[in-house]
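1. kindly generate the corresponding structure for this input.
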Amino acid sequence: MSDAALQLHGLVKVFHQGERRLEVLRGADLTVHPGEMVALLGPSGAGKSTLLQICGLLEKPDSGELAIAGKEARKLSEAERTALRGRTIGFVYQYHHLLPEFSALENIVMPQLIVGRSKAEAKARAQSLLAEVGLAERASHRPARLSGGEQQRVAIARALANEPALLLADEPTGNLDPGTGGRVFDLLIGMVREKGLAALIATHNPALAERMDRRLRLEDGRIVEG
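-> Predicted coordinates:
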């Protein structure tokens, strides 16, 4: 495998629904390098979310090769997969998935504690990230007291908490109105560029896709130039 942040080759994923066999991925190939933003397009049901779940080590493919930051991932144990995911991958979903009982700051601290960072270091990094996303004054607010755009900005900060090599985003502005979504995406692009991350972003929005380095489409279980 190369030094790419994400590399997959010949990925196959099949789901069984009763006697029906559904091939979601049929030999998908993809490489994403550090500093590169790639848009993943395709209709609902094409398998974009499944592909992201596999790239994020949350699902296992049935066959094919998968490497994250140069580390072959398919044969890792569950504990090894969890550790690799925590250290190298950040996730941003359509809905923020913040823990409602915790403050914005605490939501960013928690993933850092999981990978072994001290509480003091985690808090300092969380405060720095909240400042970067323009929410330093909202650190003590729980999600219910934040607007949709603010919640998603906290989610972006949380995704970057452990300084990942790879950012995966599934319709990151799909739950926001166009104006708010545009501002959140501006922030996301700026932070990805500044930190030199590799990013794979699934979106239905062609205007957002045009702002990325490459546009790929998932069609009939394969990835093609979009």
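2. CA only for contacts and neighbour counts going forward, please
-> OK.
3. now G86: which helix or strand?
-> Per DSSP states H and E, G86 falls inside helix 78-88.
4. packing partners of whichever helix or strand comes after that helix?
-> Per DSSP H and E, the first helix or strand lying C-terminal to helix 78-88 is strand 89-92. Using 3 or more CA pairs under 8 Å, 6 or more residues apart in numbering; DSSP states H and E, the elements in contact with strand 89-92 are helix 148-159, strand 166-170.
5. C-terminal to the shortest one, what's the next element?
-> Once the chain leaves strand 166-170, the next helix or strand it forms, by DSSP H and E, is helix 178-195.
6. buried residues in the helix or strand just after that next one?
-> Downstream of helix 178-195, the first helix or strand assigned by DSSP H and E is strand 198-202. Within strand 198-202, the residues scored as buried using 16 or more other CA atoms under 10 Å are A198, A199, L200, I201, A202.
7. just checking, what packs against the helix or strand hosting A28?
-> Element membership for A28, per DSSP H and E: strand 20-32. Helices and strands touching strand 20-32, by 3+ CA pairs under 8 Å, 6+ apart, are strand 6-17, strand 198-202, strand 222-225.
8. could you pull out the buried residues of that strand?
-> V24, L25, R26, G27, A28, D29, T31, V32.
9. one more sequence to fold, the one below, so I can look at both together:
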Amino acid sequence: MNRQRELIYSQRDKVLDGENVRDSIVGMIKETIEATCKTYLSSDDQHDTWNLDGLRDFFAGWLSKEDDFRYTEQELEDIDRADVVQLLYDRAMEIYDNKEKQYGENIIREVERVVLLKTVDRYWMDHIDNMDELRKGIHLRAYGQKDPVVMYRIEGFDMFDQMIAAIREDTARLMLTVQLRTQEEPKREQIAKPTSTSADGTEAKRPVRKTASQKVGRNDPCPCGSGKKYKKCCGANED
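-> Below you'll find the model as predicted:
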């Protein structure tokens, strides 16, 4: 769980520190397309197993068009899964580039940070709850000669992988479908970590403190950086 927390918070820190996360999101878009095509187009050389209707329906409303993937038998003979991946990726990049031209580079960079942070936080909080439930019930299961602790770790890793895939897909979908009103900039809390100067003159991080207007929700990540929910960490003693 600690390793999982480190991976998630390294991603959050990029956002909180104001880093450019465009490349990360473009990577999520590509990985989502590749994984989805692998699911619906399972074999390169057996086109009769391809579920092109399912692929079109999956991306409907954000990446695919109604007349996509309606290939003739001859056309199918001349393409493979990589061709379909490339078609969808090129279209995604065209949509993405057009949004940047429409809203401006600075606004899109901020949209990327807001979308990624909110998506990561939402899924991470759900994952913490799911891991708690798994831990409580793991000893009630019959695994024969299998160690419940080992099975907890295996299932926990599987759940983490599923969470990462869901974060990638939701982030990709949101960035390709986001619509902003003209001149509207996304609003983001000023949550970049402040620094102070230590005795030796170097900058030292100090805990993030929320003002009343930035009150932390009880189910939000604790601003102290522990990776726990606020209600189970610094907010545990609140009424």
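10. got a TM-score for the two of them?
-> Once the chains are laid over each other, their TM-score by TM-score structural alignment, normalised by the length of the first structure reads 0.28; 106 aligned residues with a CA RMSD of 6.0 Å.
11. and S196 of the second structure, that one's in a strand?
-> Yes - under DSSP: H, G, I helix; E, B strand; the rest coil, S196 of the second structure sits within a strand.
12. quick one: H16 of the first structure and L22 touch, right?
-> Yes - the pair H16 of the first structure and L22 passes the contact test of CA atoms under 8 Å, sitting 6.1 Å apart.
13. need the three-state assignment for L130 of the first structure.
-> L130 of the first structure - assigned by three-state DSSP - is helix.
14. quick check: it touching I156?
-> No - taking CA under 8 Å as the definition, L130 of the first structure is not a contact partner of I156, at 9.6 Å.
15. returning to that earlier point: any chance of JSON lines for the helices and strands packed on strand 20-32 of the first structure, columns distance to T88 of the first structure?
-> Output for those, formatted as JSON lines (distance: least, CA to CA, whole Å):
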{"stretch": "strand 6-17", "distance to T88 of the first structure": "10"}
{"stretch": "strand 198-202", "distance to T88 of the first structure": "11"}
{"stretch": "strand 222-225", "distance to T88 of the first structure": "23"}
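16. any idea which of those is most buried?
-> With neighbours taken as mean count of other CA atoms under 10 Å, these reach their highest mean count in strand 198-202, at a mean of 26.
17. name the single longest helix found in the second structure.
-> helix 105-137 (DSSP state H).
18. after it, which helix or strand is next? Please name it.
-> Where DSSP H and E defines the elements, the next helix or strand beyond helix 105-137 of the second structure is helix 148-177.
19. how many other residues sit next to V184 of the first structure?
-> Per other CA atoms under 10 Å, the neighbour tally for V184 of the first structure reads 21.
20. the helix holding G86 of the first structure versus helix 148-159: what angle between them?
-> With axes from the mean of the first three to the mean of the last three CA atoms, to 10 degrees applied, the angle from helix 78-88 of the first structure to helix 148-159 works out at 120 degrees.
21. please point out which parts of helix 78-88 of the first structure sit buried.
-> R81, L84, R85, G86, R87, T88.
22. relative to A157 of the first structure, how far out is the third one?
-> In other words, R85 of the first structure. Taking CA to CA, to the nearest Å as the measure, R85 of the first structure falls 16 Å from A157 of the first structure.
23. more neighbours, L130 and I156 of the first structure?
-> Between L130 of the first structure and I156, I156 has the larger neighbour count (other CA under 10 Å), namely 27 against 22.
24. so who does that one touch?
-> F91, V92, L188 (CA atoms under 8 Å, 6 or more residues apart in numbering).
25. one more pass at 7 Å, please.
-> Contacts for I156 of the first structure (CA atoms under 7 Å, 6 or more residues apart in numbering) come out as V92.
26. and for L167 of the first structure?
-> I89, G90, F91, L197, A198, A199, L200.
27. let me know the closest of those residues to R222 of the first structure.
-> L200 (15.6 Å; CA to CA).
28. go ahead and confirm that closest one touches A169.
-> Yes - applying CA atoms under 7 Å, one finds L200 of the first structure in contact with A169, separated by 6.4 Å.
29. just the angle for the strand holding A28 of the first structure relative to strand 198-202, thanks.
-> 140 degrees.
30. tell me the angle strand 20-32 of the first structure makes with strand 166-170.
-> Going by the same axes, to 10 degrees, strand 20-32 of the first structure makes 140 degrees with strand 166-170.
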